[in-house]
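A.B. asks: Sharing a model prediction with you, sequence too.
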Amino acid sequence: MATIDQQFILSNFILSSFTDIQTISRGFPSLQFESIAPNIYAITVPAGEQAEREFNILRNTVNFITSPIPYGLSAVPALSASNISQFHNYPYGELRGNGIIIGFVDTGIDYTNTLFKNADNTTRIVSIWDQTISGNPPSGYSYGSVYTQQDINEALKSPDPLAIVPSQDENGHGTFLAGIAAGNDQTGTLDYTGGAPDAAIAMVKLRPASEYIRDIFLINTGEPAYQNNDIIAGISYLVRLSLQERKPIVICIGLGSNYGAHNGTEIIEDYISSLSLAANIIVVIAAGNEGSSGHHYKGTVGSGGSESLEVNVGVKETGFPMFVWVDIPNKITVSIKSPLGQVIEKIPIVPRIPQSFKLNLEETTVTVTYFYPDPLTGGQKIDIRLEKPTPGLWTLTVYGDIVINGIFHIWLPRRGFIQSDTRFLRPDPETTIEIPGTEQFGITVGSYDYLDDSVYVSSGRGPTTDGIMKPDLIAPGVNVQGPMPGGGFTTYVGTSTAAAITSSAAALLMEWGVLKGNFPNMNTRIARSILIRGARRQPNVIYPNTIEGYGRLDLQASISRA
């Protein structure tokens, strides 16, 4: 019997199904089903043999059940470079984000910071859903606590605010992004203004990934990681909040993952795609910082042939997975060679059954699992897991069993999840945009340094594996200043910073379009079209391209050409 901790050790399996959930749940009474977004449910498997048996039956019955996937954080006169601040005091009708909500799914927010308060010491934050604090979950959810604008105002009146609203941002990433996008010092002492200084703010503070998920994906100790089911729930909550407040919303996603086919087929990407048609919602996504990490390999293998590639494993590496995705309708197998020369010969395909190999002369255990066909893509997926790998060069050989074009992609985990010196010897810097930035219709944003106009070397690059050009554009993401929890300012480098700046531009665009009547049915697809049309393009550069997309964010040009 499996002894499963109630705190999500073997829980939160995501089910994407159009079958009526009541019908499913009646057949599996020991399992707990919770809706986290339309047609997407989290499944909790309590400890005990009966629940485990029921879940195994369910997993064999329903195709679209997967374990949660870990995501990490992708972290400014930058506003002038993007022609945003010009609208704050524009003589023909200023745009400051008034009447718009900017929502974040991130690490939380320091609600006591002056930048998030009005001049009368009341808050500009309309809601905080802290998933880490039990007690008062939002309607329709079973975890976390919601704090309303009224709750936060009561806390700000108190000499001990945290006694009333105990939510904090221990990391600082969420506070930083919120400050860049919507900070506004109304006291006159800090002289700091974000891109949409009059916008309302909403924050979903994500709970950390469970130890079970961290162990499955062998994530470095201490590195922040979050689960895609909690991110989806957070996005869904912000959409509901927008309807409740009757205000348009811009949702800023500054997280990403390398696990997936990078073609828009992941559950979170499918959900964002459905939101892209919704009026009064704009979704902005960081491209991620994987462009220079050496974590992507693209290869081509011929029919009956093979291709070998090398992975350098760092000295301090304790373990990591590799994710292989194969274009339809190709079919491949693999073999593995260790730095000491031990060889695991060509491993046959046994669908969905892990095959483990303990190397006799080393401490390493290698596990290979073939997924064929993968229910999300219809193609082939291979998970390769190395525990206690010997440092040095590992060789992976790919064999073409059934080949049409022979194209395959391999990703290592994102920056921070593994050691920085664990990387492919011959990496491909393209197709390094993190999921969910590979979704087709969301506004995916890369990063550049506004001081010298150079592209940030680690900014994720396109295209997607199915040929969609990404990113959509780039925005300032280097040398950008923003607030820290507890006061003061710092600088972050990364595409999440660029996404926050673009979110502020989207809020001003939403105000101009919806509240001022120029585009009453503004949605993500319309906003994306407007922003890429007005993007600033460099001379003698072909656009769109895999590094800059359609160019640099320029809100003034975008509105003038809308």
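C.D. replies: Yep, that arrived. Numbers count the residues shown, from 1 in each chain.
A.B. asks: Please make it C-alpha for all contacts and neighbour counts, starting now.
C.D. replies: Fine.
A.B. asks: mind listing the helices for this structure?
C.D. replies: Under the criterion DSSP state H, the chain contains helices at 21-27, 49-61, 78-81, 149-157, 173-182, 211-216, 228-245, 267-275, 495-510, 524-533, 555-561.
A.B. asks: The third one: how far from the chain's middle?
C.D. replies: So that's helix 78-81. On the basis of Cα atoms, centre = their mean, to the nearest Å, helix 78-81 sits 25 Å off its chain's mean C-alpha point.
A.B. asks: Quick check: the gap between Ile559 and Arg533.
C.D. replies: From Ile559 across to Arg533, the span is 9 Å (Cα to Cα, to the nearest Å).
A.B. asks: related to what we said a few turns ago, so of the helices of the chain, which one's packed in deepest?
C.D. replies: helix 495-510 (a mean of 33; mean count of other Cα atoms under 10 Å).
A.B. asks: need the contact list for Thr395.
C.D. replies: Ser308, Leu309, Glu310, Val311, Ile336, Lys337, Ser338, Pro339 (Cα atoms under 8 Å, 6 or more residues apart in numbering).
A.B. asks: can you do 7 Å?
C.D. replies: Applying Cα atoms under 7 Å, 6 or more residues apart in numbering to Thr395 gives the contacts Ser308, Leu309, Glu310, Val311, Ile336, Lys337, Ser338.
A.B. asks: How much space separates it from Gly188?
C.D. replies: Distance from Thr395 to Gly188, by Cα to Cα: 60 Å.
A.B. asks: Use this one as the comparison:
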Amino acid sequence: MPDQKIDNLLNLAMDATPQERRKSGNLNIGYDPATRLWDVIIKYSGPESGLAGNGIQVVPLLGGYAVVTLPDSEIDKYSHRAQVEFMEKPKRLYFELFQAKGASCIRTVQTGRNGLTGKGILTGVVDSGVDYFHPDFRNADGSSRILRLWDQSIQGNPPQGYVTGTEYTKEQIDEALALGENQGRRLVPSSDYSGHGTSVLGIAAGNGRASDGVNQGVACESDLLVVKMGIPRENSFPRTTELIQGIDYLVRQALTMGRPMAINLSFGNNYGSHKGDSLLETYIDMVSSIGRLAICTGTGNNGNQPLHEGGTLKQGQTRQIELSVSSREPTLNVQLWKSYEDEMSIYIENPSGNRIGPLDEKLVPQRYRLGNTDLLIYYGKPGPYHLTQEIYIDFLPVETYVDSGDWKIILSGKRVRGGEYYLWLPGGNTLNRGTGFYEPRAYGTLTIPATARRVIAVGAYDSLVDSYADFSGRGSRMLPYLKPDLVAPGVNIVAPVPGGGYRTVTGTSFAAPFVSGSVALLMQWGIVNGNDPYLYGEKVKAYLRKGARPLPGYEEYPNEEVGWGEDVIIRLH
């Protein structure tokens, strides 16, 4: 019987064949086939000393969490250790890509005799890296504003307590800057190949030196901490194991320095119940109460994409959920989440009209073949941290591609109490155009970790026309608390790009750093300037909500699209 201290996806991956894992776009995430080692996130209790072992590497995190690297063959045995409470497979993360400072009232609070600039506050980002040569991250004397840079992709000298990457100090970065581009990048060879992290950090805290201050970021005098995710493996997408270590590192740095910090996360993913109960989300909620900090994240860009479906099924009722699969789709997966107390018969029908079901409610992998597509299914149960039940369906091609056309997932209510059900497809533009639900649901399209309770979840609006951006992820009643918290400019934002220039960017990735910068300004006003020494954590969120401005077209606040409204940096009083 599968181990219920292990999450559903890892249980399925352990039982899947090597061929099934290779064909799936999901099952091998976190696994290195060259070394046959897994990276997993665990929640544990008791001393750290008993976590490691022969061939097992452990990075203890704050609050009883850890990232463990261990052989494929040891996972089941390791999960039975008394200290291990739960084990979770890594998930792939995606960028939340898809005139603004004036719209957010940033200029007003940055200027004047008592102008706020983030001075004395740390701005931390976990992202794709940074172009540390960019003038916007350098002081007037040419030295760096970056105090620490941990590049997880360069092996050599990891930070104390971690086992991957290389940590660069301000002194090393300053030495590299003094040497110039050619020699300096040999000393500190960290780069931002996508430019995403450089743009995010520039919006939050760039000083605008490359544009004579025209494109100045929000917390333009804050000190910077940067984590570049991305341990080189089979693909270049970062994973939740890297993100959780990056957050842990930033929090420990702030504690060591004894300084307040605003953290920005502009990555997300679609895998999970979206109820704030994954180990990543519970870790973020826990760590948000350590030290003086606040964590901001974008809500994702799935609001206008056909990736989410849901509804309410009554007893005796049948619902047919149609899923279009475009041609040349190499693989896809569907998550169906429902209440455990609701009993439903579940059937799957392929484009030719052939049907399987009802699916067995057993904790074992189920395998079916419909046409030229294999279905690998796991009918899970609730876990120690999950109240809801997941049915995971992997569509694997018999040859090269999944059968294209109109697939159907059919739900029939047997014994129903609440009846709510929700389905998600993978995000991050990994599916071909034309693949998606026929009747998608915009509500509930927040990406994880924007669903964590204690983060400040930031959606996007278009500041040029003062209207909500329809791509921005929306909250829903499935969460026991309302999200998003507020919105910020996220359309056609001018931001730094590697090489010293600027570009125009769009997405909630770039709305979130407006709020991260605003958090730094609030902390400066409260903590550094002595107006409110306790202005951090949930109190910052409360101030931002109170100061939010309504957007045209909405009468009821808060709501699932814009939360409490537009970030206007707060009415300080």
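C.D. replies: Happy to help now that I have it. Treat the numbers as computed from the prediction; the structure is a model and nothing was measured.
A.B. asks: quick one: TM-score?
C.D. replies: Once superposed, chain against chain, the TM-score is 0.91 (TM-score structural alignment, normalised by the length of structure 1); 536 aligned residues with a Cα RMSD of 2.1 Å.
A.B. asks: about what we covered before: any idea which of the contacts of Thr395 of structure 1 is the one closest to Glu49 of structure 1?
C.D. replies: Ile336 (36.4 Å; Cα to Cα).
A.B. asks: Relative to Phe371 of structure 1, how far out is that closest one?
C.D. replies: In terms of Cα to Cα, Ile336 of structure 1 sits 18 Å off from Phe371 of structure 1.
A.B. asks: do the same with Ala182 of structure 1
C.D. replies: When Ala182 of structure 1 is compared with Phe371 of structure 1 (using Cα to Cα), they lie 44 Å apart.
A.B. asks: And Ala457 of structure 2? What does it align with in structure 1?
C.D. replies: Aligning on TM-score structural alignment places Ala457 of structure 2 opposite Thr444 in structure 1.
A.B. asks: are any of the contacts of Thr395 of structure 1 buried, and which?
C.D. replies: Buried subset of these (neighbour count, 16 or more other Cα atoms under 10 Å): Leu309, Glu310, Val311, Ile336, Lys337, Ser338.
A.B. asks: Can you add distance to Gly462 of structure 1 and give these back as JSON lines?
C.D. replies: As requested, these are exported to JSON lines (distance: Cα to Cα, whole Å):
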{"residue": "Leu309", "distance to Gly462 of structure 1": "22"}
{"residue": "Glu310", "distance to Gly462 of structure 1": "23"}
{"residue": "Val311", "distance to Gly462 of structure 1": "22"}
{"residue": "Ile336", "distance to Gly462 of structure 1": "29"}
{"residue": "Lys337", "distance to Gly462 of structure 1": "31"}
{"residue": "Ser338", "distance to Gly462 of structure 1": "31"}
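A.B. asks: Would you map the strands across the stretch 251-400 of structure 1?
C.D. replies: 255-256, 281-286, 296-300, 306-313, 319-326, 331-337, 343-347, 355-358, 365-371, 380-387, 392-402 (DSSP state E, counting those that start in this stretch).
A.B. asks: Go through those strands and pick out the most buried.
C.D. replies: For those, the highest mean count by mean count of other Cα under 10 Å goes to strand 281-286, at a mean of 30.
A.B. asks: quick check: it aligns to which part of structure 2?
C.D. replies: Taken onto structure 2 by TM-score structural alignment, strand 281-286 of structure 1 occupies residues 293-298 there.
A.B. asks: What of stretch 254-271 of structure 1?
C.D. replies: Against structure 2, stretch 254-271 of structure 1 falls on residues 266-283 (TM-score structural alignment).
A.B. asks: Make JSON lines out of the strands of the stretch 251-400 of structure 1 and add distance to Val204 of structure 1.
C.D. replies: Listed next are the strands of the stretch 251-400 of structure 1 as JSON lines, based on distance: least, Cα to Cα, whole Å:
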{"stretch": "strand 255-256", "distance to Val204 of structure 1": "13"}
{"stretch": "strand 281-286", "distance to Val204 of structure 1": "15"}
{"stretch": "strand 296-300", "distance to Val204 of structure 1": "31"}
{"stretch": "strand 306-313", "distance to Val204 of structure 1": "36"}
{"stretch": "strand 319-326", "distance to Val204 of structure 1": "29"}
{"stretch": "strand 331-337", "distance to Val204 of structure 1": "41"}
{"stretch": "strand 343-347", "distance to Val204 of structure 1": "44"}
{"stretch": "strand 355-358", "distance to Val204 of structure 1": "39"}
{"stretch": "strand 365-371", "distance to Val204 of structure 1": "34"}
{"stretch": "strand 380-387", "distance to Val204 of structure 1": "31"}
{"stretch": "strand 392-402", "distance to Val204 of structure 1": "41"}
